[in-house]
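A.B. asks: Here is my input; please provide its structure:
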Amino acid sequence: MSVVDPDLRAVSTTCAYCGVGCGILATPDGRGGAAISGDPEHPANFGRLCSKGSALGETLGLTNRLLYPMIRCDKGNMERVAWSDALDHVAHRFQHIIARDGPGAVAFYLSGQLLTEDYYVANKLMKGFLGSANVDTNSRLCMASSVAGHRRAFGADTVPGCYEDLDEADLLVLVGSNAAWCHPVLYQRMLANKQGRGARIVVIDPRRTDTVGDDDLFLGLKPGTDTALFSGLLVYLADHGKLDDNYIAAYTTGFDDALARARSMAGSVGATALATGLSEADVAAFFQIYANTPRVVTLYSQGVNQSAQGTDKVNAIVNCHLATGRIGKVGASPFSLTGQPNAMGGREVGGLANQLAAHMAFTPPDIDRVRRFWKAPRIATHEGLKAVQMFDAIARGEIKALWVIGTNPAVSLPNADVVREALKKLELFVVSENVTSNDTVDAGPHVLLPAQAWGEKSGTVTNSERRISRQRAFMDAPGEAKPDWWILGEVAKRLGFGAAFNFNSAADIFREHAALSAFENEGERDFDIGGLKALSDEAFDAMAPVQWPTRLNAQPQARFFAEGGFFANDRKARFIAPEVPVLRTETTAARPLRLNTGRIRDQWHTMTRSGESPRLGQHLPEPFVEVHPDDALRHGVDDGGFARVTTDYGQCTLRVVVSERQQRGMLFAPIHWSEANATGARVGSLVAPYTDAFSGQPENKATPASITPYEYVFRGFALSRKPLALPAHAWAARVAVNGGYGYLFADNADLKGWQSWLKSFTAEDLAEYKDFGGGVYRAASFAGDRIETCLFIGPASDAGDWNVVKGLFAADALSNDQRRMLLSGKSADGLADAGPIVCACFGVGRNTICESIAGGARTAADIGARLKAGTNCGSCIPELKRLIAQTGTAAVPQQLAVAAN
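C.D. replies: The predicted structure is shown next:
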């Protein structure tokens, strides 16, 4: 009779990815892994997970894991040291630099991946006790314009609505948001509303993304013209008697100035069409739908925020909701879709350089209030440097010490090559991480500190609807990894601040965080979780998801502002008159295109976590640039070929995808690949460092660029049980595969050089197929009946089938027929290759789907019934529909995605 280990039970926690904040049930398997499923009780997702969340179990291994503190020795090597030595060193160097150069010479750069408790301790240490506000976060790159827009309009960074509004709205307007890929669980709620209640969907975006397809109206406006569109809408609402005059008079101020500015920017439907590049018919249709639908939710994300005019875009949207009183009501609000799992929690504790904790600001009353609560001897009295400014100051030598925690700025910041060079100038460069290698770790920190990863951490996160959820540990931390809050607290103690950082658990920190939120707060401040400040350890462990505010002796509040109650001194909202945009992204003869950057469906940020999942690496395995057919013809680039994308800041070499879904004059490239996992594909190095004047958020959507073809004679792939260092002359992308490591590459070097490279580390019994005259070389070595290493290289059309060989590589043993057929690069059993994965949740390939279509499947639901594809997160459904449209009765479609064949 087997005995089940009682510790291997399902643990309720939250997802590590986007700001939806999905609940997860993680069941450890006792071997360092866990089974992952959606938590049906969590109100954010009711059991649904997207492809990334579903694959979290594949990212829990210890590959590339930082396990011990490391310090760079005099010879330049990183050496393992005791925690006490590492912490003493960090504290001593910070103390020395502050004593010599002042607190402005030190900085922290944090992450929306941190738990609220980690964020709280970091901000308390820097702002309260080191005396500098130079603590910013990668959330500056995602949602800072929303924060600034909220604060300008509402007097506080308040999200007015909640997820239930997505179920109850009659019109859902998605602006700069590819929710089908980036927030698929919420997008499925929107589609359920459309199908069940008849809600209409309008998508506003320069790109025809996968969110377009279930829409009732698509507005493919010119980049950067969102403000003009919503200014035109405000004018239309005023001219057609659709304002809520009572709401405006009772609860707002500044309407006349905002309307006058809107008239000057886009005074009519025709003027709006001219400003945005849209047809008058489409503009009029949108204005009419909006004007005549009381329940409207406008959802916006990075397409709005990541702009040098991002804050004005946010306020132009908010203006229309304020003018119609469509705010804080069931099914009616502006709604910012947050990018990271705890971007909201970071905002709550002052994670941005221009904020204090608990949504307080750098005003004399708030500074004094936080100082007294913290008993802080040297509290910062003015805003610190925002992210781009911070790294500029490092480059100038003004900031001497930087502590990076849980993020990868050498990839993600704009003008990333300059950022990498700036890091070399630091006297003290500390990185808290859980991996031994990424671009920032490889940039040469003086100290590496091993932090706990998802699955080992315990604390809280806050999602996009202000819902605080517990993230619970379900695995033991490996090696000597520690919580980020513990690491920060130990340094604080060594700096002489022990009494203020005497935290023994995440619960201790949460209680203090909650108490500060309620301190001298009689409803004047939006963020108040004082009702949770006395939670016992047991109650904290068991805490169910809860929305803030959760005031003492009051029920949680789902919505704000339906009846005013704003947080400016006069308790009124402010209409904001947006500035006339001053574009710094004009194209030139040398840079005739604009580069837009963003995310793809199955990857996350710089792939430090998601890149470890074989399932997620199968949909779009290589870095690419998407080009409209007319631009491809004009610039001589071909679908499936390579191109060099160049801006004034850097260049990348990327695979080409020619697609009519891309707007003419625009390029699109994903942000995920880095030097650690691809060659010359770090797209952040291309992005201009222009920032919004109010939020400091960079413009990631419209950098002037050029594109030229880049030819490679050979294509190929390699698979190995151990990591490989491919020849430096090759262009390569690392891809997670089952059983080892995969690499897709292209090259112009002699094939005999590849043969020599392979033989330099493989066994003598190498099986080879050589046709150097025909440009083909294939080889494999074995350990018993299992492939140890293999290399396939040839002309683009004859490099072997990546998907077939990858499947053989994953096998524990090959049959004689499979071994004999291996170097053919074809299936030995005659079975059809499933093709590149379309549905990551269930591993369904493109060719399998096309066979189903040829066999009579005529809808995405038909395919789901036969293959399960599209029946979990639904983010592959748009691609299923395209395959249906393109395939018809043919068995093999035109290639739709970047994939090696």
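A.B. asks: drop to CA atoms for contacts and neighbour counts, all remaining ones
C.D. replies: Noted.
A.B. asks: mind checking how far the residue lying closest to W181 once chain neighbours are set aside is from A669?
C.D. replies: Distances taken as C-alpha to C-alpha, 6 or more residues apart in numbering place R601 nearest to W181, at 4.7 Å, with adjacent residues excluded. According to C-alpha to C-alpha, to the nearest Å, R601 and A669 sit 13 Å apart.
A.B. asks: Alongside the first, I'd like the structure of this one:
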Amino acid sequence: MTAIDPALRATRTTCAYCGVGCGVLATPDGNGGAAISGDTEHPANFGRLCSKGSALGETLGLEGRLLHPMIRCSNGVMERVAWTDALDHVAHRFHHIIARDGPGAVAFYLSGQLLTEDYYVANKLMKGFIGSANVDTNSRLCMSSSVAGHKRAFGADTVPGCYEDLDEADLLVLTGSNAAWCHPVLFQRMLVNKQRRGARIVVIDPRRTDTAGDADLFLGLKPGTDTALFSGLLVYLADNGALDRDYIERYTAGFEDAMARARSIAGSTAATALATGLAEKDVAAFFQMFANTPRVVTLYSQGVNQSAQGTDKVNAILNCHLATGRIGKPGASPFSLTGQPNAMGGREVGGLANQLAAHMNFTPPDIDRVRRFWKAPRIATHEGLKAVQMFEAIARGEIKALWVMGTNPAVSLPDADAARAALGKLELFVVSENVRSNDTVNSGVHVLLPAQAWGEKSGTVTNSERRISRQRAFLTPPGETKPDWWIVGEVAKRLGFGAAFNFNSAADVFREHAALSAFENGGSRDFDVGALSSLSDEAFDAMAPVQWPIRAGEAPRPRLFADGRFFSNDHKARFIAPEVPVLRTETTAARPLRLNTGRIRDQWHTMTRTGASPRLGQHLPEPFVEIHPDDALKSGVTDDSFARITTDYGQCILKVVVSERQQRGMLFAPIHWSEETASDARVGALVAPFTDPYSGQPENKATPASIVPYEYVFRGFALSRALLALPPQIWWTRVSVSGGHGYLLANNADLAGWQSWLHAAAGDDLAEYKDVGGGVYRAASFSNDRIETCLFVGPARDAGDWNVVKSLFAAEALSNDQRRTLLSGRSMDGLASAGPVVCACFGVGRTTICDAIAAGAGTAAEIGARLKAGTNCGSCIPELKRLIAQAPVPGADSDQRQLATASN
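C.D. replies: This next block holds a predicted model:
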């Protein structure tokens, strides 16, 4: 563990990852790193952190950081320049393109990992002063369907509830949310409610995820049928006397139309079962639970939002809560689980192309109000292009200049190869980033601007329950890095808008943002933090987490809408009649399966941060595709083999995981790997670019696909202190390991080719073992008594033990015996492999856990008591339970053991 100087004090800040918004205590070590722990006083997490948050300290190094402005010269080489030169160039090129082609020819693409202040200044420049609304954000890919659903139902993008509702609900319905992996701190809060109060949990998802492991009822519905399920629920509530007729009459409109549409979609429990592919008894059980439980929270995330019918799915859920009056009450509300740390803050300042700042819209009164506040005569008067449409316009040559801030659209957008190709057509392509290289940067960027990273920048973020928290700097900004708000402001000044961008600190920006939220508001708009508009710099620095609205003279309100007052013109909520659900993409004989994409437990987005943590790379180190055993048999693929997945848009080669937890007819592949981190795993390139007509959010869950076996003769791994340039025509994935970089490999080349490559990469001073007949080659170079580079290649599993060699690589010095036996690829001195990491928080491997189970640990709690596994964020507990269930039963014959495994 890193020694911490007692003179260095902990800084209260907020986690850099998901929308839970956990408080973090960061204590600098004086060497550019920090010790990380949870903030016990932060109301979002009360000291808990997930595996990713716990490992933040491992991601603070400067390797790969962008530290100076750079411009591509005429010879194609990126060269370091002064800030003034870079800013002058960006402003000059933007000015030229706008003068020639109009403001619609330029665009910004922002990120839910920006701070609110960064978002605000970028939005103000583009919409207020350049005069274009072509400013959108990667949050469009995460939660824009929830935004659209909220606005249609409530008149504003308002999350009604708060995290305390998770403690007080008697029924928790998770739909399209693998919260056990993606929001584990909140999921553990739900499990505490289940254990202490007896709350029941229903999980609705095409995949039997780890979240389903603790469910009282799992509904593995067909993809795209959420609207049918909740329409059927609305009909059931009406037919069984479970509606709140008084609430409907007094506070809502549109109920009859919504009910008629619901009856046409799923008019009975039996019809709902037929539409969703569920057993009628399971549908009935869910409907009865919901109807008979006044305190219900329905939590929805990407499985609902990332759909070409995402907005209708959201409104089908909201309809059920409005119809029962279960909204904004303790333990009763619909709740959108946000994916990114500041997606909510971006929504507050108008970071989406169809919004103005402070939750205002492109209506004449709102446009005029923002124009007058900003003194912005060129203000945009209509919505801009949403993310997918923006990149399509770039491909057509309509958008000539693009500024990307803090995101990697060449990986994350659907049809990602087309998006990457579009970037190469731009006349001006600017990227503000903190890494020198990623797929987007490497797609023809003209100007690179070094932005401060988490730990260096200061401002605010807003979490899923509308709670604003401070993200504070605790590290000295390296090189010439600057805050994003400063970079944008400097360009604005050079464009002639200096008076409106005279910000000297994040506090300056926040005060203006807060003042705009209260401007001519008077309670008519949901978002109002006007009480914070006069904070001093010192008060801003010390600001405690607080939920909005924060109106002057009023106390903050943790819940909204229980009083029946909404933000529509007549203050009533609207029931929405959803369209009859139809998947935009149909399977065919050539594409018989549907590809679902999503996250895994220990990685984040495109791994530019989490990929730097050795701990986080050990649980699932390889890009994979998950398939049901029946589909695997039909397709000829087997577990731990390789397969090629093809759609109409692209293809990948991934490791195969055969699992009964995957639904028949479906594939699942994680989104995280890029061209930077793997050879053939750009899953975004496979996804169809179909979008929801209301939200513009793409359908990431149901692209028609095919799968066929892909054979590799050799497998193996390499470890190196420095990044390696691997030979062509091999399959590889890069993994961060202690002391350097690891590569998991597969190919069909001969051993001579591997030997020749390693000699070129590591020199001729190698210890080597070669078995030509057996197809095995192992070699290592050393620096003093430490491994410098090593390569282990062989057929199937004969290459060597990755975990054993990785442990030896991490050692500062090898003993003579370890050095002599290294090329065996096995432990010869009691250094047992702990196996793949299951608990990333404490680095506990599968073998260690299985040994504890064999020694008598029969529950997850007992494993935790012995090994600490599962005692922090709890996201590994479902896997601990599976390992317990799969353990050999003492005295059982093989048939009984197989039955125990299959029943898990």
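A.B. asks: ok, back up a step: from the neighbour counts alone, determine which of R601 and A669 of structure 1 ranks first.
C.D. replies: For R601 of structure 1 and A669, the more surrounded residue by other C-alpha atoms under 10 Å is A669, and the numbers stand at 27 against 22.
A.B. asks: that older thread, please determine how far the residue nearest to W181 of structure 1 is located from L186 of structure 1.
C.D. replies: 14 Å.
A.B. asks: wait, what's in contact with A779 of structure 2?
C.D. replies: Under the criterion of C-alpha atoms under 8 Å, 6 or more residues apart in numbering, the neighbours of A779 of structure 2 are L766, A767, E768, Y769, C790, L791, F792, L823.
A.B. asks: For ChimeraX, write a command that selects the buried ones of the residues you listed.
C.D. replies: To isolate the buried subset of the contacts of A779 of structure 2 in ChimeraX, counting by 16 or more other C-alpha atoms under 10 Å, use the following:
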select :766,790,791,792,823
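A.B. asks: Tell me which of the contacts of A779 of structure 2 fall in strands.
C.D. replies: In this view, those that belong to strands under DSSP state E are A767, E768, Y769, C790, L791, F792.
A.B. asks: Name the nearest of those residues relative to A242 of structure 2.
C.D. replies: Using C-alpha to C-alpha, F792 is the member of those that sits closest to A242 of structure 2, with 64.7 Å.
A.B. asks: I'd like to know how many residues surround the nearest residue to that closest one once chain neighbours are set aside.
C.D. replies: Leaving aside its sequence neighbours, F792 of structure 2 sits nearest to R778 (C-alpha to C-alpha, 6+ apart; 4.4 Å). Neighbour count of R778 of structure 2, defined by other C-alpha under 10 Å: 27.
A.B. asks: how far apart are the helix or strand harbouring R778 of structure 2 and its match in structure 1?
C.D. replies: Following DSSP states H and E, one finds R778 of structure 2 within strand 776-783. Here the mean offset of strand 776-783 of structure 2 against structure 1 after fitting is 0.3 Å, by mean C-alpha distance after the TM-score superposition for structure 1.
A.B. asks: and that strand, how far out from the chain's middle?
C.D. replies: 38 Å (C-alpha atoms, centre = their mean, to the nearest Å).
A.B. asks: And for stretch 4-17 of structure 1?
C.D. replies: In terms of C-alpha atoms, centre = their mean, the centre of stretch 4-17 of structure 1 is set 24 Å apart from its chain centre.
A.B. asks: Need the contact partners of that stretch.
C.D. replies: With C-alpha under 8 Å, 6+ apart as the criterion, stretch 4-17 of structure 1 contacts 21-30, 39, 52-53, 113, 340-341, 454, 469-474, 604.
A.B. asks: which ones among those are found in strands?
C.D. replies: G23, I24, L25, A26, T27, P28, S469, R470, Q471.
A.B. asks: coming back round to it: farthest pair within the contacts of A779 of structure 2?
C.D. replies: Using C-alpha to C-alpha, those span at most 12.8 Å, a distance reached by L766 and F792.
A.B. asks: Which of the three states applies to the residue of structure 2 most remote from its centre?
C.D. replies: When distances are taken from the C-alpha mean of structure 2, G773 lies farthest, 46.2 Å away, according to C-alpha atoms, centre = their mean. Secondary structure state of G773 of structure 2, per DSSP: H, G, I helix; E, B strand; the rest coil, is coil.
A.B. asks: got the residue ranges for the helices in the stretch 101-250 of structure 1?
C.D. replies: Using DSSP state H, counting those that start in this stretch, the helices of the stretch 101-250 of structure 1 run over 116-123, 144-154, 164-168, 179-182, 184-197, 226-239, 245-251.
A.B. asks: The stretch 451-600 of structure 1 now?
C.D. replies: Under DSSP H, counting those that start in this stretch, the stretch 451-600 of structure 1 gives helices at 484-494, 506-518, 537-542.
A.B. asks: In TSV, list these along with distance to L831 of structure 1 and mean neighbour count.
C.D. replies: Shown next, in TSV, are the helices of the stretch 451-600 of structure 1 (distance: least, C-alpha to C-alpha, whole Å; neighbours: other C-alpha atoms under 10 Å):
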stretch	distance to L831 of structure 1	mean neighbour count
helix 484-494	50	21
helix 506-518	53	22
helix 537-542	50	14
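A.B. asks: Check which helix or strand F391 of structure 1 maps to.
C.D. replies: Here F391 of structure 1 sits within helix 387-395, counting by DSSP H and E.
A.B. asks: and that helix, what does it pack onto?
C.D. replies: helix 416-423 (3 or more C-alpha pairs under 8 Å, 6 or more residues apart in numbering; DSSP states H and E).
A.B. asks: Thanks again, I'm all set now.
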